[in-house]
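sequence plus the predicted model coming up.
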Amino acid sequence: MKSQKEIWRVILAVALCIVGVLHFAVPTPFIRIVPPQLPYPEALVYISGFFEILGGIGLLVPPVSRAAAWGLIALFIAVFPANINQAVNNIPIEGIPHNQLLYWFRLPFQAVFIAWAWVYTQPDEGKPRASIVPDRTEKTPMKQFDYSLDFKNIDFRQHPELYRVGRGEQGVLLVEPYKGEILPFWRFKTPEIARESSSKIYSLFLEYLDREDFVGADMARKFLQMGYTRSRRYANHKSGRKYQQNPQKLKSVAEQTAARKDILPLQADPLKAESAAIFLEKWMLAKINEKYLELLARHRQMYESYLVNAED
């Protein structure tokens, strides 16, 4: 099933990023298993860790995901001698049971990892896939989010035909009654609060799906996405402001362009970065949910596809 394939894509990507980070955080165990014939073992560990992180992220970026998968296949082959060296020379690694048979048993699984990555070298045929960037590959023109509606007086549960998915988080603070149902639970001040908030909003997402309420599910998805994007903004800028002046409040395109170049200095906040990662996980699960994708396709077909003139 398509959603299962995308769930496994996310699992592989997250696992690679975690292992890649470990190459930098605790490099010693990885250095120990580098074959002695190879020079600069510490540098090789850092390089392989960098490409594991890069490949994991690349799997979730549709324009480069297939290239990333091929790169990961090459990486899995390149690091295999280290696994062989560990098994042949019985090199212990802290945190892993010291058993040479276990090291030998690990070797065939490298083929499993290669096959796992190979799955994502194949064309997706335009089907939705897990992504950390907006998908711009829609082939059927869709209507943009309509900000001209009378949002104060429209009940979108009663009138789902008026709802437009738009891009990203468009309309997240406008569409009722869903804004009133979801916003009270939206918080990201600390990782603990973000975990509780994202879990609650994701449970609402599933409840909307159970009722086949696409608008509610999409609004919950947007709040999860906004939890990630806002947390990331505060992770990079403690004030929550990215630009010296808000480009959206400027009238001319030239002024907006200039304002977007005037970015405030980075002030990293690791707690907000952790909150962002928590929301990202739930957002990705929502995006690849099979029923959500089915309802999304149905909604777009019914209400958002432009009619094509048969004479064109």
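Thanks, I have it.

make it CA atoms for all contacts and neighbour counts henceforth
Noted.

quickly find the element holding I18.
Following DSSP states H and E, one finds I18 within helix 2-25.

actually Y292, not the one I typed
Using DSSP H and E, the element containing Y292 is helix 290-299.

touching, F279 and F223? I think so.
No - with contact defined as Cα atoms under 8 Å, F279 does not reach F223; the gap is 9.3 Å.

those strands in the chain, which residues are they?
In the chain, no strands are defined using DSSP state E.

can you pull out the helices in it?
2-25, 28-32, 41-59, 65-89, 100-106, 109-119, 178-182, 191-210, 214-236, 253-261, 270-287, 290-299 (DSSP state H).

now do the last one against helix 191-210, angle only.
Taking axes from the mean of the first three to the mean of the last three Cα atoms, to 10 degrees, one finds that helix 290-299 is oriented at 60 degrees with respect to helix 191-210.

would you mind finding the most buried of the helices of the chain?
helix 214-236 (a mean of 25; mean count of other Cα atoms under 10 Å).

got another, please set it beside the one above:
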Amino acid sequence: MIPLIALVGGFAVLRLLGLLALDGFNAWQPALRGGLALMFVTTGVPHFIASWRRDFVAMIPPALPRPDLLVTLTGVLELAGAVGLIVPPLAPLAAAGLALLMLAMFPANVYAARGGLTLAGKPMTPLPARSALQVVFVAAAVAATL
């Protein structure tokens, strides 16, 4: 739920600031990219916090090699993508890459939800809700590519 709050809240605040004063956010797309960047910072940073990292490693399906390396790689890609979203010439490419990354990571979310795993001591979001959120997140990233 925190990523959704970051996305929607970040978009709303930036859009409001754009309407009031900040020329860079006076259109919906830059505000959306800013909200996405905030979302990916909130999801990327925990990849490097020990207690969260263990849970992320546990989410990797056993068929995939080096779950610790995959968690590091996805965390780095999320944070790099967040930076790319706020650099106008890179933003469309970053948004497209993040949309593909979310699709690639979705099997880990399915595995975690079906396996009853926890994240930071809390149960994973149930699969139907997680799937709906994923559609929203990927749609936002695709919209940010336009």
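Thanks, I have it. Computed from a predicted structure; not experimentally measured.

sorry, back to before: other SSEs contacting the helix holding I18 of the first structure?
Helix 2-25 of the first structure sits against helix 41-59, with contacts defined as 3 or more Cα pairs under 8 Å, 6 or more residues apart in numbering; DSSP states H and E.

repeat the analysis, applying 10 Å as the threshold.
helix 28-32, helix 41-59, helix 109-119, helix 270-287, helix 290-299 (3 or more Cα pairs under 10 Å, 6 or more residues apart in numbering; DSSP states H and E).

quick one: residues contacting the residue most central in space within the second structure.
For the second structure, F40 is the residue whose C-alpha lies nearest the centre (Cα atoms, centre = their mean; 4.1 Å). Each residue near F40 of the second structure by Cα atoms under 10 Å, 6 or more residues apart in numbering is listed here: 3, 6-7, 34, 75, 77-83, 85, 98.

roughly how far does the residue mapped onto it from the first structure sit from Y120 of the first structure?
Aligning on TM-score structural alignment places F40 of the second structure opposite L16 in the first structure. When Cα to Cα, to the nearest Å is the yardstick, L16 of the first structure and Y120 of the first structure sit 14 Å from each other.

ditto for S48 of the first structure
For S48 of the first structure, the distance to Y120 of the first structure - Cα to Cα - is 20 Å.

re earlier: how far away is the match of F40 of the second structure from I57 of the first structure?
9 Å.

same check, this time on M1 of the first structure
Distance from M1 of the first structure to I57 of the first structure, by Cα to Cα: 23 Å.

switch the contacts of F40 of the second structure over to a markdown table; also include distance to K122 of the second structure.
Below are these laid out as a markdown table (distance: Cα to Cα, whole Å):
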| residue | distance to K122 of the second structure |
| --- | --- |
| P3 | 15 |
| A6 | 19 |
| L7 | 21 |
| G34 | 28 |
| G75 | 20 |
| L77 | 25 |
| E78 | 22 |
| L79 | 24 |
| A80 | 27 |
| G81 | 27 |
| A82 | 26 |
| V83 | 29 |
| L85 | 30 |
| L98 | 25 |
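
from these, which is closest to A50 of the second structure?
G75 (12.9 Å; Cα to Cα).

need the counterpart of the closest one in the first structure.
G75 of the second structure maps onto G49 in the first structure, by TM-score structural alignment.

my guess is its match meets L72, correct?
No - applying Cα atoms under 10 Å, one finds G49 of the first structure not in contact with L72, separated by 11.6 Å.

returning to what we had before: so for F214 of the first structure, which of the helices and strands packed on helix 2-25 of the first structure sits nearest?
The nearest among those, by Cα to Cα, is helix 290-299 at 5.9 Å.

before we move on, back to that, for Q256 of the first structure, find the nearest of the helices and strands packed on helix 2-25 of the first structure.
It's helix 270-287; of those, that one is closest to Q256 of the first structure (Cα to Cα) at 26.8 Å.
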